[in-house]
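Student: Provide a 3D model corresponding to the input given below.
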Amino acid sequence: MESFVSKILDEVDLQILNIMQKEAQVSNAELARRVNLSPPATHARVKRLESEGYINRQVAILNQEKLGFDLLCFVFISTNIHQAEQLEILESALRAMPEVLECHCLTGEYDYLLKVAIRDRRELDSFIRKLNRLGISRLQTNLSLREIKYSTVLPIWEGKKP
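Tutor: Okay, the predicted model is just below:
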């Protein structure tokens, strides 16, 4: 049974996406060589994949610890806000906080999960105070002791047909 994605993207598209998500700085010539297309054809496919939204952006992933962000925190938030307009204000404020790397709206016991990069305990205290001013009813902060796995690679291609 074919997946929805495999009906829209062909095998070469998936190969291109897989290579680019692992090696964003791969040259067009090298990418073309690896997918057995000409450089102009490969470039056209990459531009199409970007314009169709399959590639959101290309970024450098920085070393958090080397840059002094010693605390990686997961913050669970509950709120008593139920009006859509006030929720949008809250979510907008969370999006604007540079410490917040990720913010997810959840089902279950908590309403939101934040992944936060903080330099030290003082910054963590300041960040929590900032959150409390947003009308948070309950907050739980967990510190990551060590990273077991980190990946931005989606399992879209393992050398098989989609």
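
Student: can we go C-alpha only for contacts and neighbour counts from here?
Tutor: Will do.

Student: correct me if wrong: Leu113 contacts Cys103.
Tutor: Yes. Here Leu113 reaches Cys103: they are 5.7 Å apart, a contact under Cα atoms under 8 Å.

Student: isn't Ala29 up against Pro39?
Tutor: Yes. Using Cα under 8 Å, Ala29 is in contact with Pro39, at 5.4 Å.

Student: more neighbours: those two, which one.
Tutor: Neighbour comparison, Ala29 and Pro39: the larger count goes to Pro39, with 17 against 14 (by other Cα atoms under 10 Å).

Student: thought that one was touching Ser27?
Tutor: No. Between Pro39 and Ser27 no contact is recorded; they are 9.6 Å apart, counting by Cα under 8 Å.

Student: which residue packs closest to Val153, ignoring adjacent ones?
Tutor: Gln21 (6.0 Å; Cα to Cα, 6 or more residues apart in numbering).

Student: before we compare anything, build this one as well:
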Amino acid sequence: MKLDKFDREILRVMQRDATVSMAELSQYVGLSHTPCWRRVKRMEADGVIRQKVTLLDSKKLNLGVSVFIYVTLKNHDGDSLVDFEKAVQEIVEIVECHTTSGEKDYLLKVIVESIEEYEQLLKNKLTHLPLVDHLSSTFALKQVKNTTELPIKNI
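Tutor: This is a model prediction of the structure:
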């Protein structure tokens, strides 16, 4: 899908505040209400805008421990990868899972309340994921940057 400057500006504004009204959005981007609404609907239909969400503050919810875990699997056949990826979906504390290049197969991001909770998660669930050969955990000490905004460039 080709995006013009108005589409890109709509996306920039909506990334910052998905609750912005159509009237406000049209003012921000310099379009009248109806063309702005049509563009938003088109980008939703095309899947550029997947969903609108509410972002939560993990610290205020007492979920202040972030752990990054590199995972190495015992083998890499198609069924093994599918089984691992399916099992990861079932663990709510895993908030991100990425396949990676290089020596490690996956990178997981886990958010928990405490180190003790992570220890229990590790013992009871993570080490039992299908075909896991090795897990390497790193605790985040401080979050320096946190954005949900994609870097939408100008045309």
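
Student: could you measure from the residue most central in space within the second structure over to Arg42 of the second structure?
Tutor: Most central in the second structure under Cα atoms, centre = their mean is Glu96, positioned 6.0 Å from the mean C-alpha point. The gap separating Glu96 of the second structure from Arg42 of the second structure is 28 Å, by Cα to Cα, to the nearest Å.

Student: and what of Val67 of the second structure?
Tutor: For Val67 of the second structure, the distance to Arg42 of the second structure - Cα to Cα - is 38 Å.

Student: how about the helices in the second structure?
Tutor: In order along the chain, the second structure carries the following helices (DSSP state H): 5-16, 22-29, 33-45, 78-89, 115-124.

Student: closest one to Ser137 of the second structure among these?
Tutor: Closest approach to Ser137 of the second structure among these is made by helix 115-124 (9.6 Å; Cα to Cα).

Student: how close does Trp40 of the second structure get to Val88 of the second structure?
Tutor: In this structure residue 40 of the second structure is Val, not Trp. Going from Val40 of the second structure to Val88 of the second structure by Cα to Cα gives 33 Å.

Student: and for the residue in the first structure sticking out farthest from the centre, nearest residue in space, chain neighbours not counted?
Tutor: Outermost residue of the first structure with respect to the C-alpha centroid, by Cα atoms, centre = their mean, is Ser38; its distance is 31.2 Å. Excluding its sequence neighbours, the residue lying closest to Ser38 of the first structure (Cα to Cα, 6+ apart) is Ala32, at 5.7 Å.

Student: the one you found -> the second structure?
Tutor: Aligned against the second structure by TM-score structural alignment, Ala32 of the first structure finds its counterpart in Ser26.

Student: ok, Ser137 of the first structure next?
Tutor: If you follow Ser137 of the first structure across to the second structure using TM-score structural alignment, you land on Asp133.
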